[in-house]
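Student: Sequence and computational prediction follow.
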Amino acid sequence: MPRIMVAAMAAFALSCVSVSANAGDEWPELIGVWTGTTEAVVIGDPLHHQPGEMPHLSMVALTITIEGQDGRRFWGTIASPDHTENLVGVIANDLHTLYFADSDGYAAIQLIRSDVMDQCYLHATADTQDAGCTTFLRTQ
């Protein structure tokens, strides 16, 4: 009986402890303006790209502005010369992997240094597809 009681108490104690996988580490600060040129392959006429033969290669200057951050969560905009979209994102527990969603696609990002990130973006609908990668540098 005492073993069962000790095991039950240990299980209860463990269930009451909440430990963050990020304990002791600070979330990277992302707020600022990030610029880069995407290298994409495109079908159709997705936002930010010019229409062309299918598929066609596209290079477009992009600016990500991270306007706010609360811990691992961040938000802002992504803009090309012709379009601006809202984005929302999160930082993974490894402190280097980020994900964001905008109005029509998703990005996976690796934070290379505090001022350099490498992003790959995917967008797919019945009429348009876009796969592109961009190295962004923080400029502000």
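Tutor: Cool, the structure landed. In this text, all values refer to a predicted model and were calculated from it rather than measured experimentally.

Student: contacts and neighbour counts: CA atoms only from here.
Tutor: Will do.

Student: List the contacts of the residue nearest the centre of the chain.
Tutor: Residue closest to the average C-alpha location in the chain (Cα atoms, centre = their mean): Y99, at 2.5 Å. Contacts for Y99 (Cα atoms under 8 Å, 6 or more residues apart in numbering) come out as G89, V90, I91, A92, Y106, A107, A108, I109.

Student: mind running it again at 10 Å?
Tutor: Going by Cα atoms under 10 Å, 6 or more residues apart in numbering, Y99 touches 73-74, 88-92, 106-110, 119-121.

Student: Y106 is in contact with G89, isn't it?
Tutor: Yes. With contacts counted by Cα atoms under 10 Å, Y106 reaches G89, the gap being 9.5 Å.

Student: how about the strands in the chain?
Tutor: 32-43, 56-70, 73-79, 84-91, 97-101, 106-113, 116-124, 129-138 (DSSP state E).

Student: List just the one of those strands that sits closest to A8.
Tutor: Closest of the strands of the chain to A8 is strand 84-91, at 35.6 Å (criterion: Cα to Cα).

Student: In the closest one, which residues are buried?
Tutor: Within strand 84-91, the residues scored as buried using 16 or more other Cα atoms under 10 Å are T84, L87, V88, G89, V90, I91.

Student: second one coming, line it up with the first:
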Amino acid sequence: MKRRQAGSTATQFLLWLLLLVNTAGIAYYYYTTEVKTKHIPNLVGTWSGVNLTVSDEKGYKTWNDKTVTITEQQDRRFRGTFTYADGTKNFFGVIYPDNTAFTWVSTPSHGYVHGRILGDNTIGTCYVETWEHATAGCATLERQ
């Protein structure tokens, strides 16, 4: 006949509890480092704000009503339109794997928009263009 040692039930309980806590810790670590960081932000919506630019052609300019509309997004890729003094342009872009930075381009343009997601409803965008119409400008845009 086997005899149980005193305290073995308590020891087994503590071992199971330690295993459970350890497993929960590993799951939490995986969630915060793998799942949560891979959440791609949704940029769809209308964004507007003030755009500050500088160029040889126009000098220092303030454009009070910069409006950008991101119409669709699939994973990290997105499309939209923006309105400016000469009309409306279509653009397309990507969100970088850090889920903070993005870039978009427009077929007729010679420059790029580089941006950062500053909050759920705030982005910062900077346009740079070289050559004859060299321009640099940035805007902080709020989702409407």
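Tutor: Great, that's in hand. All figures in this text were calculated on a predicted structure; none of them were measured in a lab.

Student: Fetch the TM-score of the aligned pair.
Tutor: The TM-score (TM-score structural alignment, normalised by the length of the first structure) is 0.71; 107 aligned residues with a Cα RMSD of 1.6 Å.

Student: What is the aligned counterpart of the residue nearest to the centre of the first structure in the second structure?
Tutor: When the second structure is aligned by TM-score structural alignment, Y99 of the first structure is paired with T103.

Student: repeat for N86 of the first structure
Tutor: The alignment partner of N86 of the first structure in the second structure, by TM-score structural alignment, is N90.

Student: residues touching that match, list them.
Tutor: Contacts for N90 of the second structure (Cα under 10 Å, 6+ apart) come out as V68, T69, I70, R79, G80, T81, F82, T83, V105, S106, T107, P108.

Student: how deep is the aligned residue in the first structure for Q74 of the second structure tucked in, by neighbour count?
Tutor: Under the alignment defined by TM-score structural alignment, Q74 of the second structure is paired with D70 of the first structure. One way to gauge burial is a neighbour count; for D70 of the first structure, by other Cα atoms under 10 Å, it gives 10.

Student: sorry, back to before: tally up the residues packed near the residue nearest to the residue nearest to the centre of the first structure when sequence neighbours are not counted, please.
Tutor: In space, Y99 of the first structure comes closest to A108 once its chain neighbours are excluded; the distance is 4.8 Å by Cα to Cα, 6 or more residues apart in numbering. For A108 of the first structure, the tally of surrounding residues (other Cα under 10 Å) stands at 16.

Student: List the contacts of H114 of the second structure.
Tutor: Contacts of H114 of the second structure were listed using Cα under 10 Å, 6+ apart, and they are G93, A101, F102, T103, W104, V105, G124, T125, C126, Y127, V128, C138.

Student: Kindly reformat those residues as a markdown table containing distance to Y29 of the second structure.
Tutor: Formatted as a markdown table, the entries for those read as follows, by distance: Cα to Cα, whole Å:
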| residue | distance to Y29 of the second structure |
| --- | --- |
| G93 | 31 |
| A101 | 24 |
| F102 | 27 |
| T103 | 30 |
| W104 | 33 |
| V105 | 37 |
| G124 | 31 |
| T125 | 33 |
| C126 | 35 |
| Y127 | 38 |
| V128 | 39 |
| C138 | 37 |
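
Student: Filter these down to the buried ones.
Tutor: The neighbour-count test (16+ other Cα under 10 Å) applied to the contacts of H114 of the second structure identifies G93, A101, F102, T103, W104, V105, G124, T125, C126, Y127, V128, C138 as buried.

Student: Touching, the fifth one and F78? I think so.
Tutor: Yes. Between W104 of the second structure and F78 there is a contact under Cα under 10 Å: 8.6 Å.

Student: Find residues that contact each of these two.
Tutor: Taking Cα under 10 Å, 6+ apart as the contact definition, W104 of the second structure and F78 share the neighbouring residues F91, F92, G93, V94, I95.
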